[in-house]
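# When you get a sec, could you give me coordinates for this:
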Amino acid sequence: MRGPMSDTHADRENGSYDVIVLGAGPVGQNVADRARAAGLGVAVVERELVGGECSYWACVPSKALLRPVIAVADARRVDGAREAVTGRLGTGGVFGRRNRYVTDWDDSGQAAFVTSLGADLFRGLGRLDGPRRVTVTGDDGTTHHLTARHAVALATGSRPVLPDIPGMAEARPWTNRQGTDSSTVPARLAVVGGGGVGVEMATLWQGLGSQVSLLARRPLLPRMEPFAGELVADGLAKAGADVRIGAEVAALHRPDPRGPVTLTLADGSRLEADEVMFATGRAPRTDDIGLETVGLTPGSWLDVDTTCLVAGVEGAWLYAVGDVNHRALLTHQGKYQGRTAGDAMAARAAGRPLDDAPWGDHATTADQHAVPQVFFTDPEAAAVGLSAEQAVRAGHRTKSVDVDFTAAQGANLYADGYRGKARMVVDLDREVLLGVTFVGPGVSELLHSATVAVAAEVPLKRLRHAIACFPTVSEIWLFLLAAYERG
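Okay, here's the model as predicted:
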């Protein structure tokens, strides 16, 4: 087997590369970047837009759209500023802002970035064709046969799942794609699903002028501390949304394609909306990428080890990074996996020992211990690590400390009548943090400090010496630590 610097023009002409990456979203780009930095020859394959779901239909457009909504809400929380806020949001400006950040769905800039790394970009559907082989079929029917000397990385992401409900096809529902690329504000929007996508889309479209009904079978944000979903639900209700917990859609009816859609709920009640959006789960985009040619089940989530190698495939060559391994369906976590996997590929290609012990260079340890997530609702909800319930289930001896943000003068100066709550979950045996949750305006910018504390296992006796500036929202750390010390 040739070494990592074996990439030559002749090899590339023959379709031979050290690493082949399926999927050119942020995750795949990070794999390619790390592999190229190590001198490996890389091919990247993309079936849609280079930049992936995150860049065009998820993280980027949703945050571009949400920021004006939250900015106005923040201004209205400050005496003197609220008087200057008149009228409604300019939807043309909001949608234009979104269009700029998604570059009008033109991926030429991101394609240029991939090629600037020295990687070859192939457009089309990439499918495994046995061990280390990939066939790429372009939209025009052209076919390229590629071979990987060292690794193939699957970074194909996930897609929305629509539940099997009568009338679904007739209703022509929105998913996250229509929720972020639409430039028309429906008068009435029903959002089904109380996870991160559902609550963000409810916040967005209510802020843009829709009358939103949010329907969720369980409390909102079920993977966070319970108070997070409660405060977000309260914020949505105060903004005018109709939040229904315990609601389940049993059927849909839309006889006129241009008319309203009727939702029949499990309790027999009905709701009419101009559009309905489902945010009820995701499935891996692995159904048509040739998994069966290497002994795996098409359409399945892929089990991986700490270096993101796929289980059940011999030869240490197939990796799955990002959504497809189902560890954390978050762009930043997938990028972390991509960097780690790219480094592991380079080490294996060069015959170097792997540093795959916990917190090693080739170990995605944070996937189990320090996953940060933020939902840009009003109020924002941010968390890292384990919730109190998750920590107990994992067998830790814990103590949870709760503090209301009104204790911090910085929070009160940030917003008059600031409402929010923070919790830290402490491992009593080691006196380090297992998890932290913040809910309140502007708390997303507090999360990285919590992530550092959880990932680095900073002892609480040392953490108390990390002084928060006065008067900032981050003073909440002082009150959390003081509450813990008081017992």
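# Every contact and neighbour count from this point should use C-alpha atoms.
OK.
# all helices of the stretch 1-150 of the chain, in order?
Remark: helices assigned in the stretch 1-150 of the chain by DSSP state H, counting those that start in this stretch are 9-13, 26-37, 52-57, 59-75, 91-101, 108-116.
# what's in contact with the longest one?
Going back to what we said before, that points to helix 59-75. Contacts to helix 59-75, defined as Cα atoms under 8 Å, 6 or more residues apart in numbering, come from residues 54-55, 81-82, 85, 89, 94-95, 97-99, 101-102, 180-181, 200-201, 203-204, 207-208, 331, 376-378, 415, 441.
# now the other sequence, so there's something to compare against:
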Amino acid sequence: MNETTRTYDVIVIGAGPVGENVAERARAAGLSTVIVERELLGGECSFRARDASKALLRPVVARADARRVPGLAQAVAGPLDAGAVLAHRDKMASYRKDEDRADRLNSVSVDLIRGHGRLDGPRRVRVETPDGGTITLSARHAVVVSTGTHAAVPALPGLDTVRAWTSREATSADKVPGRLAVVGGGVVAVEMATAWQALGSQVTMLVLEDGLLQRMESFAGRLVTDGLREAGVDVRFTTSVARLARENGEVRIALADGGHLVADEILFATGRAPNTWDLGLETIGLTPGDWLKVDDTFRVTGVADGWFYAVGDVNQRALLTHQGTYQARIAGAVIGARAGGEVVDDTLWGTHVATADHMAVPQVVFAHPEVASVGMTTHDAVGFGHRIKVVDYDLAHVAGAHEYAEEYRGQARMLIDLDRDTVAGVTFAGPGVTELLYSATVAVAGEVPIDRLWHAVPAFPTIGEIWLRLLETHRG
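Now for the predicted structure:
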């Protein structure tokens, strides 16, 4: 084999969890596979997002839960040990080293090339390696892009002077800022406001909309807002930033309404953009910087011969690691089937089609209270023209909930598809509700008939009793 030109069945660009999964699945299908990565193996999720953020949030949520339990509250009355939390965060993020991931790829016979990979026409990828060399790769069957996203920060006067945080800095900072301004009202904004306030920051949230978590059921945003404010976070709605400056180490924030705010750091959690600018998309007729639109088998639309795939955040279907790895499992199986001349099972809920992307996407917000949801929201269902019944229940009326808090506050909502008599969506907000999410996901993805769900008996006294109460409320 020529040292600078190599041919594989499958080339994967991007070695985050999604890229790793699709590469492993392709290799398991008997296809020679190489993965290309210019940064750390494991990507944003492993080092600066999922693992790091949850390591910051776990002690925060655990302490909040403990403070609600009689007999335990006084034992956890003091502040968190910020140094210990940050040290544990670094351990959980593998100290931003990726040797174990390289060993994992080697163990499953997936080749690794470190460098910047760009498309160079159909089925070709050119890789610039760290030593200044170039390797040209050719794919017999597929090129898969799993390059993820980066923080989308609005263009504001003075932004380049303040060294603003994005999610990367927010999950990897090595000290607690005295004052932190958080711009945004989505999941990242909520979780980072929760974490840094508990670690000792004075946190102010500047939210353009009139509520938090706008893509979820409205009660979830209201309960989280109450929790943040009770914890000491200053949450300001319908507020936007006009300009920024850093003077004497402080960030000076001018607001659009004429107000001013001073902080030590400012975090922008205002959305994501695809990592496709420097990917060589123009060599195959696509526009650099665009999201990669795909069909339900993850072939990129508008590319002849069907050799180009995109999985994970870069296709904008569901910007969640667990959903991206679901896509990777499907894409790897699809590529293997097509390479072997097999029939692709693209029926609803089939082996080679991502039905869950449309109907059963689960998500958790790690705040206090927690929020867990799967499937459609009320707004989604109405927008799509579904006939639904909204069933609400106060979680404080569930006996098992009071094991989490003497004075429990929370809510559950189940959406019933009246035409199919199945669960179309579920949202829970309250302490401990993440434990309910997988059962909700099974109910939605499995399209379990309501009459059958009635026979799934929850143990007493557990928070899972909410299922019985929702069904009783539905039956009346």
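# TM-score of the superposed pair?
Once superposed, the chains reach a TM-score of 0.98 (TM-score structural alignment, normalised by the length of structure 2), with 475 aligned residues with a Cα RMSD of 1.1 Å.
# follow-up on the earlier one: pick the most buried one from the helices of the stretch 1-150 of structure 1.
Comparing the helices of the stretch 1-150 of structure 1 by mean neighbour count (mean count of other Cα atoms under 10 Å), helix 26-37 comes out on top with a mean of 26.
# start and end residues in structure 2 for it, please.
Mapped onto structure 2 using TM-score structural alignment, helix 26-37 of structure 1 covers residues 17-28.
# The helices of the stretch 1-150 of structure 1: which one's closest to residue 133 of structure 1?
In terms of Cα to Cα, the element of these nearest to residue 133 of structure 1 is helix 9-13, at 14.0 Å.
# compared with structure 1, how much does the match of helix 26-37 of structure 1 deviate?
Taken against structure 1, stretch 17-28 of structure 2 registers an average deviation of 0.6 Å after superposition, with mean Cα distance after the TM-score superposition for structure 1.
# compared with structure 1, how much does the longest helix seen in structure 2 deviate?
The longest helix of structure 2 (DSSP state H) is helix 321-339. For helix 321-339 of structure 2, the mean deviation from structure 1 after alignment is 0.4 Å (mean Cα distance after the TM-score superposition for structure 1).
# Which neighbouring elements make contact with whatever helix or strand comes next after that helix?
The helix or strand immediately downstream of helix 321-339 of structure 2 is helix 356-359, counting by DSSP states H and E. Helices and strands touching helix 356-359 of structure 2, as assessed by 3 or more Cα pairs under 8 Å, 6 or more residues apart in numbering; DSSP states H and E, comprise helix 437-445.
# The helices of the stretch 1-150 of structure 1: which one's closest to residue 406 of structure 1?
helix 59-75 (16.2 Å).
# what's that closest one aligned against in structure 2?
Counting by TM-score structural alignment, helix 59-75 of structure 1 pairs with residues 50-66 of structure 2.
# and if you look at stretch 451-465 of structure 1?
Residues 441-455 of structure 2 are where stretch 451-465 of structure 1 lands when matched by TM-score structural alignment.
# which residues touch that stretch?
With Cα under 8 Å, 6+ apart as the criterion, stretch 441-455 of structure 2 contacts 356, 359-362, 374-375, 420-425, 468, 471.
# please redo it, this time with the cut-off set to 6 Å
The contact list for stretch 441-455 of structure 2, computed with Cα atoms under 6 Å, 6 or more residues apart in numbering, reads 360, 421, 422, 423, 424.
# Drop anything exposed from those residues.
360, 422, 423, 424 (16 or more other Cα atoms under 10 Å).
# how about the first one, what's its match in structure 1?
Right, residue 360 of structure 2. Counting by TM-score structural alignment, residue 360 of structure 2 corresponds to residue 370 in structure 1.
# OK, contacts around the closest residue to its match other than its chain neighbours?
Nearest residue to residue 370 of structure 1, sequence neighbours excluded (Cα to Cα, 6 or more residues apart in numbering): residue 385, at 4.4 Å. For residue 385 of structure 1, the contact set (Cα under 6 Å, 6+ apart) comprises 369, 370, 371, 434, 435.
# if you set the cut-off to 7 Å instead, what comes out?
369, 370, 371, 372, 434, 435, 436, 454 (Cα atoms under 7 Å, 6 or more residues apart in numbering).
# Specify which member of those is nearest to residue 21 of structure 1.
residue 371 (24.2 Å).
# Just the buried residues from the contacts of helix 59-75 of structure 1, in ChimeraX please.
Buried residues within those, by 16+ other Cα under 10 Å, are selected in ChimeraX with:
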select :54,55,94,95,97,98,99,101,102,180,181,200,201,203,204,207,208,331,376,377,378,415,441
